[in-house]
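>>> Sequence plus predicted model, see below.
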Amino acid sequence: MMGLINNSLTNSQLKLYGYFLLILSTLLSCTAQPNSFEINKDVKIYLHPDELGPVQQAANDLQRDLTAVLGEQPEIVSQLPDTGEVIIIASGDYFHGEKPSVEGWEAHQIYADNGRVVLNGADMRGTIYAIYSFSEEFLGINPLWFWASETPEMKESIEVDADFHKIFSSPAIKYRAWFPNDRDLIIPWQFRSEENYEAFFETMLRLKLNTLEGGIADYKSFEPPYPAGKEASTASKRGLMVTGHHMLVFGSGYNNWNRYWEKVRQQPAPQISIYDKKSLSEFWGFHIDLAQKNNLDPIWLVGFRGNRDIPFWEFFPNSPKDDPSRAKVIEEMVQIQIDLLKEKTKKKNPLMRLTLYNEMSRLVANGDFHIPDEDSLIHNFVAARRDHFPNKDLLTYSFNNELVGYYMNLQFNSSGSHLAQAEGPYKMEQNYRMVDSICGGNLIFSVVNAGNIREHVLTLSANAEMMWNFGDYNSDAFLKKFSCNYFGNQFGEEIAALYKDFFNSYWQQKKVDLPGFKRQYLFHDLRYARAAEMILKDMEAGKYRPNVLHGHKLDNPDKGSVGYFRVEPADNGVENQVEAMLKGTSASIEKLEKVTQKADEIYPELESGKQFFSDNLRGQAYLMLYLNRMLFHLNEAYKETSDMQKRRQFLQESIRDLQMAHQQLKNAENGKFTGWYAPERVFGMKKLENRMQKYMERLDSK
């Protein structure tokens, strides 16, 4: 044929014919390889039969997400189909596609492969993260969808670019943890359903966290077949690592001391004592064995504290009375634990962490306690109690390339943020930037504490984002992205600015003493409750003290208290604490009135995230507005000692403010969170209102 063409056509004609063939070839190539392809209800999920259980769990979540978006449940298959729409879930090199397998700790990628989608992780968690990243990127399922009360938008199909390829490199901070402590609200809610129970585990993985801090045993762990506790088991089933918190050595707890001896050893429990190191070692050893038997993936917690989050000398009888002697006991116990761990795990350098919380922080700062020289020991420093900023032990420590961790409270159940978020992304970022700078860039572990989760999901998300992308993270950029994702692009930037205004509305009752550190001291919502109680106590006793907040039961210098309220009159430009509270709450009221007014303007215009906006920002701003008004009017009543009619009027306004705050909590109980605040006792809003009402009745009877 070519011979005939060559013999019958001129050179010019041959050139034209060649151009024609080239154009035709290009057109045919475009037809054969379109710029995009679609995934619809016929899609299948291919899961390699050797994938681990946690990957299977994440695949089940993807199946649920696809069902919610496409309207039909896709099949999960263990044999790769030759044709048709397929989402391929592959760890390591289980699948050889167009792109090489990704490498590095928890690294993952998503790519299009000849009309199929490949979700590939370098390891188990990397693959899990790839699954949830696909769900977010293509299905519109945000990491906080559960807490944000989101319903996925249904679609006929999902379009994928034919050359789509997105790589997520390894995280900047290797170990990234949540510590759900002080769970007065979430625990009753969790046990309503299995979906509720597992919600925060899934959320952790969607945010690309990898470690749960808590215990590893519950009451069932001390009877055959000796299972790990439900929480640790659920974390392991989901693919999370586990670690004990600062009073749970190897994930143990002394509240199980008797149960261990009676159930496992079948003998009476010996008297717990710092001098019976053999019994302590046996108890700790059981928990090491428990974790290994149940295939948990632990960061082993070493340390020595008492039960119920107290120093060991307040729990163990006949303990030393001075700090150097107490520090020596802790050093001995920690060394026993390290030796025991190496023996039982058969590892020269098992991964460990020592949490320098409360009394440990003081002992290290004063040079009484010396941290063991172990290459695999994470020196886990802790933010200052009650106000959460880098503490003295960290600021004065001489670092020499040690592994460093940092623990920061976002919720604190005595004087802290409880019903409304307060620390915020900016303060969180400044904490971690300072820590990383001080330790020379050796930050390897992060844990943030927020027991009830729901009120604090914004800053929890910011922390997760920062720990993965430490170098590039910026709180302004995060807030804009977060707000656009959850509330839509139209109002995203306005809402991001409103969040910032909300965090800046908190009364800063004491001037900063850490140079350059913004918002160091904050008057959190629980301080409003405790301050109101102290004022009422004086009013009931017929007293008036301008500095009423001194002498709180938790302010005890002998026990290392750092001060409960930290209200410094001079820092507020006044002479006493009552005047400081009046000035501080008045300023916050003015700021919060502007925040709530702006929120009210945005709220009816929102087309997405309306409920979440109401619960997470608008509602919390109103709550803090009412609490500020409550304390302002109560202080006015308190100082009105001569005119009881005026006192009564101010008290009535304070009661009304508190009732409005209580109503705001009820407004936030919706959908799956109906009854969320029913068990609330920490703030004690109803109890406080009843106390005010009784005092009002006393005034009326006179």
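Cool, got the structure.
>>> For the rest of this, base every contact and every neighbour count on C-alpha atoms.
Will do.
>>> Does residue 660 touch residue 624 like I think?
No: using C-alpha atoms under 8 Å as the test, residue 660 is too far from residue 624 to be in contact (10.6 Å).
>>> Of those two, which one has the most company?
A count of neighbours by other C-alpha atoms under 10 Å puts residue 624 above the other of residue 660 and residue 624, at 26 against 18.
>>> Could you give the separation of the particular helix or strand that has the more buried one in it from the chain centroid?
For residue 624, the element it lies in under DSSP states H and E is helix 619-639. Relative to the centre of its chain, helix 619-639 is centred 28 Å away, using C-alpha atoms, centre = their mean, to the nearest Å.
>>> Counting by contacts, list what that helix packs against.
Other helices and strands packing on helix 619-639, by 3 or more C-alpha pairs under 8 Å, 6 or more residues apart in numbering; DSSP states H and E, are helix 525-541, helix 577-602, helix 644-667.
>>> hmm, try it at 10 Å
Applying 3 or more C-alpha pairs under 10 Å, 6 or more residues apart in numbering; DSSP states H and E, one finds that helix 619-639 contacts helix 489-503, helix 525-541, helix 577-602, helix 610-613, helix 644-667.
>>> Who are the packing partners of the helix or strand where residue 196 lies?
For residue 196, the element it lies in under DSSP H and E is helix 194-206. With contacts defined as 3+ C-alpha pairs under 10 Å, 6+ apart, helix 194-206 has these neighbours: helix 53-70, helix 124-139, strand 175-179, helix 186-190, strand 211-214, helix 230-238, helix 457-468.
>>> quick one, the second one and helix 230-238 angle?
The one in question is helix 124-139. If you take axes from the mean of the first three to the mean of the last three C-alpha atoms, to 10 degrees, helix 124-139 sits at 80 degrees to helix 230-238.
>>> ok, and here's another one to check against it:
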Amino acid sequence: MKRIRFLHMILALFVGASAAIAQSATINSLVLTADTPWVVHDSRPKSIEAALDDIQNDWYKVFGRPPNILNSLPEEYKGPAIYFGNFPDSVISNVDRSALTGDESFLVRRHIDDKGRDGIVATANDDRGIIYAMYTFAEKVLGVDPWYYWTDHEPERRSSISVPNAFDVSSGPPTFTYRGWFINDEDLLNLFARDPVQENVFSLEMFDRVYETILRLKGNMVVPATFPFPDERCYELAARRGLVLNMHHILVLGLNTYRWPSQDAVFSYIQNKELMEQHWQTCIDAFKDYEVIWTVGYRGMHDRAFWNWETGVDTDEKRAAVINGAIARQVEMVRAKHPDAKFIANMWSEGAKLYHDGYIKLPEGVTLVWPDNGVGKIRDRGTVQAGQGIYYHTAMMNRRANQLTELINPALIYSELGRFVKAGATSFLLNNVSDIRPVPLSTDAFMKMGWNAESYIDDTPKVNEKEFMLDWCQRQYGEELAPELAELYHRYFYIPFTQSNPGYKHGKSVLHLRIREMDDVFAGLVLDDKPVPEELVKMAHVNYNYGAKSVPYVESLLKDVEAMVSRIPENRRDFFRGHLLTQTKLHLYSLYAEQNYSQAVLKYAEEDKATSIQHVEASIQAYEDLFSTLGDAEYGKWAGWYRGEAFNKIFHNYDRVCVVHARLTGQPEPLIRNVRDYEEIEQFQDRFSENFPLLYPKAK
């Protein structure tokens, strides 16, 4: 009994002490309300002004009132305040800046000044660091998801926010010096956010959202579009936002080769060297007021090797000599205007082979950037060296990848980027995100690794992936369901057919490609009432077997994903449906379409026309279910999101399967929709063609 009473006494003391600690924490915590003033430096660049406007919107979403913004606090004011920017001690004293150890470093912390006034200070070494500090305040204090626009994740409305005593976020300098996105193959964004004045591939309002997201994720660089001219407003807006400008591997120095006026001159540095250099100089001049990382190199038009337009350069040695000469001249021209310019050379496609074989030689001061293979494996062959960089894809538009869905699992990102971090190859990190909305999870993992690899480098990629998936699900859906949801996401990233080709992951696009490849032959055979050749039979068998074991896997996954929908918090349910549910269904219905078309070919070869028709009808139904799935993901602000789909050719595929059905059943053939291509997407540039290599007339 004495022992029991003693334990009760100890328990009572413990409970009392805990209550006292909790009360003390409550008393000492900083409470922010809608009336807590902001102190912001009155002299600030446009980039900080834009970020300030964003976090004012954040504040309004949370508190329902705009912030009270001052240049300094009145002497008599004794309450809390929030400080954004770099201030002298006369404005806010006793700020410990020892954590600011390099470029873009920042801190956001609880601070009490020498007058005893409590508050939060968000400061940094430089303008970009201040921007990161402001967005970090929005994320960590106001609860604003950096991805809020793309994930439909609005912050909770609050009357007050308690900030704990120990609140202190300091970060930087970053692991990778330059970190950013390439907005590529933007067919969805093109129609979803049309530019009302038709001078950009999509609206400047949407570009501004993209740039905001990059900065909220602590990126600092952008390649804004696939085929922009160097004076397009998307570049100007990015610079105003404080982003470094870069050009991708086709548009070296910003020259829009897609719009090269072939009717006037052959695209050739060999045949038209003087003209090419004139255009390069015009592009250099167009970027004169911006912070730029210049991409140098030499490729042909339409993302192809230049020798497709040349004769006489029939050896690797000759080809590399042309590329080396072009790069050397480009560097010389830029340095004549900008002696301290920074350069990268992206060894995309043929460039990687020529470099590996020892033919391409880069001038001093040009950073070698290794590309991946489009689906996450970097092409350095294990030869990466310190100072080099990465061009990566979490979204890829080609016939076998994933432009509409997530594909690149975080473990692959941690493995590949980790190799470069360990080698000290952290100069440059560019990620191709295509239309952005389909790939927030993988892109978030990529950006976090790019900013601070120390958090990941000591663990295995699989461990990092597991922890990231859990963290992602906690942030998006809450802690209660996060473990179950993380397991569902993990299963999604390991659908069997996506793993079937070691070294080259396949996305659902490959399923639609296989249908087209069969249809190229089969549709004509049906029309002409000819037998199926053995080659097509073999192709259909291969295609059927390719997806067969993935069907039950994805069916099981979809069943579990659908069962989770009603358990997702109501305010996060739309995103869950638009992300994991939609993408799981897209894989399943794409598999159904491919499996049934393969079976239709095989049954027709067996002269079982009736069963062949049934399989074609099942393939058509799969496409109709796929379209319904896309429609379900076009809720609210996303209405019409998939209208611009062109590069996966899913609407085109559907029409082709319907034509085969008509031929099998003797019905009138439907018309096949035209496939949108770059010519249509970039049509807004047509009326400016006389201004090449600029969009607008050159200033006189």
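Ah, there it is. These numbers come from a predicted model, not from an experiment.
>>> Just give the TM-score of the two.
Overlay of the two chains. TM-score (TM-score structural alignment, normalised by the length of structure 2): 0.82; 613 aligned residues with a C-alpha RMSD of 2.7 Å.
>>> Please work out which of the helices and strands packed on helix 194-206 of structure 1 is packed deepest.
strand 211-214 (a mean of 26; mean count of other C-alpha atoms under 10 Å).
>>> Show residues contacting that one.
For strand 211-214 of structure 1, the surrounding residues in contact (C-alpha atoms under 10 Å, 6 or more residues apart in numbering) are 175-181, 201, 204-205, 231-232, 235-236, 239-248, 250-252, 297-299, 301, 445-449.
>>> What residue in structure 2 is paired with residue 579 of structure 1?
Under the alignment by TM-score structural alignment, residue 579 of structure 1 pairs with residue 541 in structure 2.
>>> Nearest spatial neighbour of the most centrally placed residue in structure 1, chain-adjacent residues omitted?
Centroid-nearest residue in structure 1, with C-alpha atoms, centre = their mean: residue 460, separated by 3.9 Å. Nearest residue to residue 460 of structure 1, sequence neighbours excluded (C-alpha to C-alpha, 6 or more residues apart in numbering): residue 448, at 7.4 Å.
>>> In structure 2, which residue range corresponds to stretch 647-657 of structure 1?
Matched against structure 2 by TM-score structural alignment, stretch 647-657 of structure 1 falls on residues 612-622.
>>> mean deviation of that stretch from structure 1?
Its aligned residues in structure 1 lie a mean 0.9 Å from stretch 612-622 of structure 2 after superposition (mean C-alpha distance after the TM-score superposition for structure 1).
>>> Tell me how many other residues surround the aligned partner of residue 140 of structure 1 in structure 2.
Matched by TM-score structural alignment, residue 140 of structure 1 corresponds to residue 143 in structure 2. Counted with other C-alpha under 10 Å, residues neighbouring residue 143 of structure 2 total 20.
>>> Name the nearest residue to residue 143 of structure 2, ignoring sequence neighbours.
Nearest non-adjacent residue to residue 143 of structure 2, counting by C-alpha to C-alpha, 6+ apart: residue 155, 5.7 Å away.
>>> Translate the one you found into the numbering of structure 1.
The pairwise alignment with structure 1 assigns residue 155 of structure 2 to residue 152, based on TM-score structural alignment.
>>> For that match, which residues are in contact?
Residue 152 of structure 1 sits next to 65, 66, 67, 68, 69, 70, 139, 140, 141, 142, 145 when contact means C-alpha under 10 Å, 6+ apart.
>>> got it, and residue 387 of structure 2?
By C-alpha under 10 Å, 6+ apart, the contact set of residue 387 of structure 2 is 366, 367, 368, 369, 420, 421, 423, 424, 425, 426, 427, 428.
>>> Let's have those in JSON lines, adding secondary structure, neighbour count and distance to residue 328 of structure 2.
Shown next, in JSON lines, are those (DSSP: H, G, I helix; E, B strand; the rest coil; neighbours: other C-alpha atoms under 10 Å; distance: C-alpha to C-alpha, whole Å):
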{"residue": "366", "secondary structure": "strand", "neighbour count": "20", "distance to residue 328 of structure 2": "10"}
{"residue": "367", "secondary structure": "strand", "neighbour count": "21", "distance to residue 328 of structure 2": "13"}
{"residue": "368", "secondary structure": "strand", "neighbour count": "22", "distance to residue 328 of structure 2": "14"}
{"residue": "369", "secondary structure": "strand", "neighbour count": "27", "distance to residue 328 of structure 2": "17"}
{"residue": "420", "secondary structure": "helix", "neighbour count": "24", "distance to residue 328 of structure 2": "26"}
{"residue": "421", "secondary structure": "helix", "neighbour count": "25", "distance to residue 328 of structure 2": "28"}
{"residue": "423", "secondary structure": "helix", "neighbour count": "15", "distance to residue 328 of structure 2": "27"}
{"residue": "424", "secondary structure": "coil", "neighbour count": "17", "distance to residue 328 of structure 2": "26"}
{"residue": "425", "secondary structure": "coil", "neighbour count": "24", "distance to residue 328 of structure 2": "23"}
{"residue": "426", "secondary structure": "coil", "neighbour count": "23", "distance to residue 328 of structure 2": "24"}
{"residue": "427", "secondary structure": "coil", "neighbour count": "21", "distance to residue 328 of structure 2": "21"}
{"residue": "428", "secondary structure": "strand", "neighbour count": "24", "distance to residue 328 of structure 2": "20"}
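>>> Good, wrapping up.
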